[in-house]
Each structure stands twice: as C-alpha cells, then as structure tokens.
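>>> attaching a predicted model along with its sequence, questions to come.
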Amino acid sequence: MERSNTSSGGDFILVGFSDRPKLETILFFINTVFYLLAVAGNSTIIFLSLVGPRLHLPMYFVLCNLSLLDLCYTTSSIPQMLVNLWGPCKTITYVGCVVQLFAFLSVGGTECILLSVMAYDRFVAVCKPLHYMAIMHPQLCLQLAAFAWLSGITNSVLMSPLTMSRGRCGQRRINHFICEMPAIIRISCVDTSRVEGLAFFLAIPIVLVPLTMILVSYGYIAAAVARIRSAAGRRKAFNTCSSHIAVVSLFYSSIIYMYMQPGNVASQDQGKFLTLFYCLATPTLNPFIYTLRNKDVQGAVRKALGKDSGALDTRMH
C-alpha cells in the first residue's frame, strides 16, 4: 500500500556533493559563470531572431524555440542549485521540486521533437532547395513548433504526477542537485515498475521516433552531398548542417548516457556531473555553436552592434 501522507507536502533535501564542501564551492563558481553565459547567449539568439530580418527563416524560428527551452530549463533549476551549493541549506520545497521535474520532462520531450523538426528543415534546404520556402512555410513551422511543445508538456503532465505520487515512507533525501525523475524514483519505497514502464513507452514517440527521423534526414542529406561535384558546394552544404549536427550530438549523447547509468553510487556521481553538463554546458554551448559557424547570425550580431557588416565581410575576404 502507498502512503499518501508521504507522497506530498514538506521539503526535500538535495544531497548533491554535500560530503565534499570544497567541490561544491568550485562547482558554485563554475556553474554561476556558465549560467550567466547561458542566459546571455540564449537571450541574444531570441532577440536576434525577432529583430533580424535575415533571420526570419524557418531554421531560426526553430532555433529561437530551442533557446527559449534552454532558458526555461536553466531558470527553473540552476538558481536553486546555486543556493544549495553555496550554503549549508540543501532543501527545496515540494512545489519547487514539482516545478523542476515538470520543466525537465517538458523541455526534454519538446527538444527531442524540435531537433527532428530542424533536421527536416535541413533536409529540405539541401535536398529540395528550390521548393524550400514553399514547403517550410510559416504555418507549417508554427504547427510543428506547437506540436513539439504540446508533446513535451503532455509527456510531463503524464509522468510528473505519477512520479511524485509514489510512496516514499518519509524518505526525503534526494541524492542529486535537482529533482530529476530517476533520482526521485530511487527514494520510493514502493513498486515503481508502473512509472518505469510508462516512461519506456513514452520514450518511443518522444525520443526514439525523433532520433530515427533525424538519422533518416541526414542519411538523405549525406547522399545529396555526395552527388555534389564541386568542393565549394559540398562545403556549403556541410556548413548548413554542421551546427545542427553538433547540437544533436551534445543533446542525445548526454541524455542517452545519463539514462543508461546503473544504480550504484559511482554511477550516480557520474549522473550528477552529466546532469550539470545537460543543464548548463549544453544551453551555454548551443548559442556559440550557431553563432560561430553561421554567417547570418554573425551578420545580425554585427548589425545589432551598429557595425557595417558589408565592410567587415570585405575585410574578411
């Protein structure tokens, strides 16, 4: 029997690395820097996508959504994490824990689908360039983005209450920095096979199907690039897709590895560092990946700074 009186209310204790205070101090300063960079970088991408005429394209519409996702996730989890790392108080309220869990599941599901949408966008750009604007019209982009957000939120609406309702028999020490689903499941004192079974079932449409679509899209793209005779044409096609490939690799490698960890202490510590990577490193790196290799974004940055992009491009070449 599950105890309803231990399934809601009260504060949780986020253990983190409380047994290693020096490490927590180091992580506090590192995470603060990464958090500020993530907020600044993703806010800049959103701003440029809204005001830059050259960025009013489907690819940047999806990129703007990805940046908004990263902002939602980091803002819902990192400030509380910094508070816990800095001082002796390691608690988080029940409501705060629910918010973190809901945000984590929503963002993860939404990002999986948005990355597949971006892969389809790159497929159309490379394989059907003459029909690009006709296929990726604004209405379709809005529908795909709405579907991605709705799917992620639906995933969270199903999983969050089920995860939080598992009986814990008074156990409130979560061996993690944040209220992540695997960490919450570990402190349950009842059978969790129902939660784990539903999570596996939902992973098929939320994770595996989008990943398959991404791989199929890039299979067609690779075949199309192989048919391009000129080196300049192949380089242009590669530059078109390289940023997205980098983001997909970062996202899926961290997510897949994190959820394949066994339940021993060593792997839990590895999972904590991997969660930090997913929470901070990926949202911080994404804007830099797109701006460093994307001339349109670079031009929008220079224009926003009031510089003559034409003169700069002339000097660069």
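It's in. Numbers count the residues shown, from 1 in each chain.
>>> only C-alpha atoms from now on, for both contacts and neighbour counts.
OK.
>>> report the distance from the host helix or strand of Met159 to the chain centre.
Using DSSP states H and E, Met159 sits within helix 138-164. From the chain centre to the centre of helix 138-164 is a distance of 14 Å (C-alpha atoms, centre = their mean, to the nearest Å).
>>> the structure to be compared is supplied as follows:
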Amino acid sequence: MSFLKKLKEKISKQTDTVTEKFKHGLEKTRNSFADKVNDLVYRYRKVDEDFFEELEEILIGADVGVSTVMELIDQLKEEVQRRNIQDPKEVQAVISEKLVGIYKGDSEFSNEINMQEDQLTVVLFVGVNGVGKTTTIGKLAHKFKSEGKSVLLAAGDTFRAGAIEQLEVWGDRVGVEVIKQGSGSDPAAVMYDAVQAAKARKVDVLLCDTAGRLQNKVNLMKELEKVKRVIEREVPGAPHEVLLVIDATTGQNGLSQAKTFREATNVTGIVLTKLDGTAKGGIVLAIRNEMDVPVKFVGLGEQMDDLQQFDPEQYVYGLFANLVETEEV
C-alpha cells in the first residue's frame, strides 16, 4: 500500500467534515502544486538531475521556502537511491511522506492549546494589521464556547481605528463579553482590567487582542513586553500561549513577519489565515521548518467553523487528494 493510501486510511478515522474542509481549503494550492508535480512525473521517463531541478522550482513556487526545499530535495535523492526508484511516478508518494516528516521534524509536535486545569488560561494574539487577528479571536471564542468553556475577550489593540468595535461585533456574534477602554489608552491597562474581570468571574479562557504595528520594532517590543509583564504578574505562568496570526496569502513576507515577532516575544504557535485564498500553501512547511514553531490553526474558509486545528497529515492529504483518488480509479 502506498504512503498516500495509508494516509487516507489513517485520516478516515477522523470526521469526513474535517477532511473535506482541508481538501476544499487547499484546493488552490493543490491545483497549482500537486497538479504540477503530477505533470512532472508523467513527463519524465527517469528520475534524474533535471527531474529534481524542476521539482525544486515547483516547491519554491509553492512558497515552501528555499532552505526547506533544499532539505526536502536532499532527502528525496537519498530515498530514491536507497529504494532504487527508477519510475518518476513512484516519487509522488515519497514526496508526500517526506512532507509529513519535515513538518513533524525531531521536536515534539502539538497543535493543542496549552489549556490550564481548573484555572484561567490566557492566550495572547500578535500579528500585523489586516491578517485576520480579530476574526481569529472571534472564531476561537466560538470554538471554546461550543466546547462548554466560559470565554472573555480583551480589546488590547487600542491604536487601530475601529479595532475595539470590530472585536465587540465578534463578541456580540459569539455571545461573549469584551473588556475594553477608550481608543488610544494603554494596552497594558486593558489587559490588567481583563485579567481581573476573568479571575473575578472564574472564566476558563481569556483571549487577548494586541496592536499590529511593525513600523517601529522597538516600540512593538516594549509594548508586548509590558503587556506580558502585566499578565504574568496577575496570573503566574501566563500568557499560556502566544499565537502569531499570519495571512497565508502574503507568502514569504509572512515568514519575515514571524521572525520579527519572534524577536519581540516568545511565540508558541502560529495561526495561518486565508489558506484557502492562496496557491502558495507551502508556507506552512517553511514556517514550521525554519522557525521550529508549530502551526496550531489554519483558516480554510469564511465560516465560523472553518478555522481548524492544524493536522500535517490532513494537510498533505489535502495537497495530494487528486492523486489518491486517481490511484483508486
């Protein structure tokens, strides 16, 4: 049984809804990346240096990232030699296998939020303006609430016009309260109020929005440090997660944003939004491999439940779904 068929068998134990969301959300990347790989393996009669060079270009075009691509190509060459693979079509399954392997890497993989037992869990969201940070907070609030948890939102982006109102719209939609102050107020003061309110009401989860200015990195760092300091003083060990929200459609620019924010704060996970809107879904691998930070959630559509916990096997199956179905015909 090929790796792709084993992958399908493994993910079949999960709900069809999740599998379909990944398959649908990755359609643009699949139609670009996987179809090009499919075309490549049918055009070549043998697995040679020209084959690998063209595969390299396809991977870079999907925003997998140069260093990740080099690592993947080296692994593929070793595996092809070890298995004595002559037929290019046999390389497809090896590619999918190595993509899962590169994502999982040597470090322990977890897509779970670090929830605290019987006490407040604080999640801090960072990211530039326009990446879908507020929408992500709203959708995660919906997720936690549907799981029976009590949720509170903190409107810590006091600089962007309309940011507080946007979070309030999501609060009303989901049915959770937003702790806020006036526009231009100190974000750390908002966080203090939010933490006090969350503790007093014995809330399970506090989701904290922050400003997304990157124009002045020094100010950004100072602001985030102050916010974290206030949260940690009031809730020892918090924030329990610092989630960086990145717009998948920005490609490699998203990777440079990730590196900047990682310098400013200890990012524990990535939320990759608008993955359904790009043909360059390889950015998932670049972020994981080059930053060693797990992707915890991905945005696969506009609906409330289209923000899904990231699963590398669902992701790779979503990329190669057409090939699996072709194998079965």
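Perfect, thanks for sending it. Here the structure is a predicted model, which means the values were calculated and not measured.
>>> got a TM-score for the two of them?
TM-score of the superposed chains, computed with TM-score structural alignment, normalised by the length of the first structure, equals 0.25; 129 aligned residues with a C-alpha RMSD of 6.3 Å.
>>> coming back round to it: in terms of secondary structure, what does the helix holding Met159 of the first structure contact?
helix 58-86, helix 94-127, helix 181-186, helix 193-203 (3 or more C-alpha pairs under 8 Å, 6 or more residues apart in numbering; DSSP states H and E).
>>> mind checking these for the one nearest to Val265 of the first structure?
Closest approach to Val265 of the first structure among those is made by helix 181-186 (11.8 Å; C-alpha to C-alpha).
>>> what packs against the closest one?
Using 3+ C-alpha pairs under 8 Å, 6+ apart: helix 181-186 of the first structure touches helix 138-164.
>>> ok, then the element right after the helix it packs on?
strand 173-174.
>>> break down the stretch 1-150 of the second structure into its helices, ranges please.
3-11, 16-25, 27-29, 35-43, 49-61, 66-83, 91-104, 133-146 (DSSP state H, counting those that start in this stretch).
>>> give me the buried positions along the helix holding Met159 of the first structure.
141, 144-145, 148-149, 151-156, 158-160, 163-164 (16 or more other C-alpha atoms under 10 Å).
>>> and stretch 191-206 of the second structure, by the same measure?
Those would be Met191, Tyr192, Ala194, Val195, Ala197, Ala198, Val203, Asp204, Val205, Leu206, for stretch 191-206 of the second structure by 16+ other C-alpha under 10 Å.
>>> just stretch 30-43 of the first structure next, same as before
Going by neighbour count (16+ other C-alpha under 10 Å), the buried part of stretch 30-43 of the first structure is Asn31, Thr32, Phe34, Tyr35, Leu37, Ala38, Val39, Gly41, Asn42, Ser43.
>>> and for stretch 321-329 of the second structure?
Within stretch 321-329 of the second structure, judged by 16+ other C-alpha under 10 Å, the buried ones are Ala321, Asn322, Leu323, Val324.
>>> and Val295 of the second structure, how many neighbours?
27 (other C-alpha atoms under 10 Å).
>>> need the nearest residue in space to it, chain neighbours excluded.
Ile270 (4.4 Å; C-alpha to C-alpha, 6 or more residues apart in numbering).
>>> what's the helix or strand hosting the one you found packed up against?
Assigned by DSSP H and E, Ile270 of the second structure belongs to strand 269-273. Contacts defined by 3+ C-alpha pairs under 8 Å, 6+ apart place strand 269-273 of the second structure against strand 241-247, strand 295-299.
>>> other SSEs contacting the first one?
This means strand 241-247 of the second structure. Strand 241-247 of the second structure packs on strand 121-126, helix 252-264, strand 269-273, going by 3+ C-alpha pairs under 8 Å, 6+ apart.
>>> mean neighbour count and distance to Ala163 of the second structure for those - can I get that in TSV?
Listed next are those as TSV, based on neighbours: other C-alpha atoms under 10 Å; distance: least, C-alpha to C-alpha, whole Å:
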stretch	mean neighbour count	distance to Ala163 of the second structure
strand 121-126	25	14
helix 252-264	17	20
strand 269-273	26	18
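>>> who wins for proximity to Phe51 of the second structure among those?
helix 252-264 (24.8 Å).
>>> and the angle from the closest one to strand 269-273?
Orientation check (axes from the mean of the first three to the mean of the last three C-alpha atoms, to 10 degrees): helix 252-264 of the second structure against strand 269-273 gives 150 degrees.
>>> so how many other residues sit close to Ala134 of the first structure?
By the criterion of other C-alpha under 10 Å, Ala134 of the first structure has 9 neighbours.
>>> right, I mislabeled it, should have said Lys10 of the second structure
For Lys10 of the second structure, using other C-alpha under 10 Å, the count is 12.
>>> mind listing the helices for the stretch 201-317 of the first structure?
Counting by DSSP H, counting those that start in this stretch, the helices of the stretch 201-317 of the first structure are 209-226, 231-258, 265-276, 282-293, 295-304, 309-316.
>>> so which of those is the most packed in?
Stretch with highest mean neighbour count among the helices of the stretch 201-317 of the first structure: helix 282-293 (a mean of 20; mean count of other C-alpha atoms under 10 Å).
>>> give the other helices and strands that that helix contacts.
By 3+ C-alpha pairs under 8 Å, 6+ apart, helix 282-293 of the first structure packs against helix 21-51, helix 58-86, helix 231-258, helix 295-304.
>>> could I get the ones you listed as a markdown table with distance to Arg186 of the first structure?
Shown next, in a markdown table, are these (distance: least, C-alpha to C-alpha, whole Å):
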| stretch | distance to Arg186 of the first structure |
| --- | --- |
| helix 21-51 | 23 |
| helix 58-86 | 20 |
| helix 231-258 | 15 |
| helix 295-304 | 43 |
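>>> ok, which of those comes nearest Gln270 of the first structure?
That would be, of these and by C-alpha to C-alpha, helix 231-258, which comes in at 8.3 Å.
>>> for the closest one, packing partners?
helix 94-127, helix 209-226, helix 265-276, helix 282-293.
>>> between those helices, which gets nearest to Leu85 of the first structure?
Here helix 265-276 is closest among these (C-alpha to C-alpha), at 12.5 Å.
>>> related to what we said a few turns ago, would you mind giving the buried residues of stretch 321-329 of the second structure as CSV with secondary structure and distance to Val41 of the second structure added?
Formatted as CSV, these follow (DSSP: H, G, I helix; E, B strand; the rest coil; distance: C-alpha to C-alpha, whole Å):
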residue, secondary structure, distance to Val41 of the second structure
Ala321, helix, 16
Asn322, helix, 14
Leu323, helix, 12
Val324, helix, 15
